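In: no sequence for this one, just the structure:
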């Protein structure tokens, strides 16, 4: 196994943490083409219907709305960090986090098994961060008597690297 070190990040509590793995669940680059194209089409329609609006205003406003929406959709970070003071590794998905020590086991859920994992087999108490534009997922089963969450199901473009960082 190899450890993935990408630098240092500062937590909201202002403690430096060593990053083992980090991934942002952004939308694919090609989604920007239809997103901005749709915004331009709507702006053109608005300009045809309302002559009092300056030509550039509808394009600027709807272009910013499209860019903000696509950026917002890809805002979630998945990272495994090791605290410099405590030395305890944690899995962070967005604002949610858990110590790696409470993970009983973890596995990759391939793209072909994703619909089954998110369908009838899904436990309603599970923590799920699903992005439909990302194929594989990672299943993290918890062993914590104080936590009612049985497992986490997380989208990841590189599940093998995430699993390696969790077990390192």
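Out: In hand now; what should we look at? The model shown is predicted, which means the values in this text are computed figures rather than measured ones. Numbering: from 1, shown residues only.
In: Could you use CA atoms for every contact and neighbour count after this?
Out: OK.
In: Going along the chain, name the strands of this structure.
Out: Applying DSSP state E to the chain gives strands spanning 8-10, 16-24, 77-83, 89-93, 96-99, 103-109, 127-129, 137-142, 151-155.
In: In CSV: those strands, plus mean neighbour count and distance to residue 59.
Out: Written out in CSV, the entries for the strands of the chain read as follows (neighbours: other C-alpha atoms under 10 Å; distance: least, C-alpha to C-alpha, whole Å):
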stretch, mean neighbour count, distance to residue 59
strand 8-10, 13, 37
strand 16-24, 19, 29
strand 77-83, 21, 30
strand 89-93, 21, 35
strand 96-99, 13, 37
strand 103-109, 17, 41
strand 127-129, 17, 33
strand 137-142, 21, 37
strand 151-155, 22, 34
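In: Which residues are in contact with residue 35?
Out: With C-alpha atoms under 8 Å, 6 or more residues apart in numbering as the criterion, the residues that contact residue 35 are 66-67, 70.
In: Second structure follows, compare the two:
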């Protein structure tokens, strides 16, 4: 069982705004064929909605590893994870962003977690990952990266 798991689903407004593909297709294709415009619009909407849904990345902390989308890293080569919300998250995605950072960010999710990479062989200085629960994700990463000792105090 994972210590933390989240799928970065698109927000409902993304799906609603994608519905504008239907009337746009009708307007473009109506002079040629109204049924073709309707069919094209519906197919475009289904393709966009399906792609957004199927490609939503999973963020997971499990078995001493951190996975963001298709990439994963052992937690023993990471530093202390730091959650960023609001203006701090905006700065992390903007003015504070290092071009070498590994990113799994989604525009419809405002908050992020920054996970430093302590492996000198890794070209990315840190991972920056979108999350709807930055404190919980950072806590799960930080708990999982601590060395586990025996069953209790000596």
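Out: Ah, there it is. On a predicted model such as this, the values are computed, not experimentally measured, just so you know.
In: Out of the contacts of residue 35 of the first structure, which are shared with the second structure?
Out: With the contact criterion set to both residues aligned by TM-score structural alignment, their matches' C-alpha atoms under 8 Å, these that also touch in the second structure are 66-67.
In: Next, check the contacts of residue 35 of the first structure against the helices and list the overlap.
Out: The helices, defined by DSSP state H, take in 66-67, 70 from these.
In: Relative to residue 14 of the second structure, how far out is the residue mapped onto residue 20 of the first structure from the second structure?
Out: When the second structure is aligned by TM-score structural alignment, residue 20 of the first structure is paired with residue 3. Here residue 3 of the second structure is placed at a distance of 29 Å from residue 14 of the second structure (C-alpha to C-alpha, to the nearest Å).
In: Pull out the buried members of the ones in helices among the contacts of residue 35 of the first structure.
Out: Burial by neighbour count, judged by 16 or more other C-alpha atoms under 10 Å, picks out 66, 70 from those.
In: Just to check, the match of residue 20 of the first structure is in contact with residue 139?
Out: No. Taking C-alpha atoms under 8 Å as the definition, residue 3 of the second structure is not a contact partner of residue 139, at 9.7 Å.
In: just to revisit the earlier point, which among the strands of the first structure is found nearest to residue 42 of the first structure?
Out: With respect to residue 42 of the first structure, and counting by C-alpha to C-alpha, the nearest of these is strand 16-24 at 29.6 Å.
In: Just want the angle from that closest one to strand 89-93.
Out: Computed with axes from the mean of the first three to the mean of the last three C-alpha atoms, to 10 degrees, the direction of strand 16-24 of the first structure lies at 40 degrees from that of strand 89-93.
In: got a list of what residue 24 of the second structure touches?
Out: If a contact means C-alpha under 8 Å, 6+ apart, then residue 24 of the second structure has residue 41 as its contacts.
In: which position in the first structure aligns with it?
Out: Using TM-score structural alignment to pair residues, one finds that residue 24 of the second structure aligns to residue 42 in the first structure.
In: where's its match relative to residue 35 of the first structure, distance?
Out: To residue 35 of the first structure, residue 42 of the first structure is 11 Å away according to C-alpha to C-alpha.
In: Also residue 28 of the first structure?
Out: As judged by C-alpha to C-alpha, residue 28 of the first structure and residue 35 of the first structure stand 11 Å apart.
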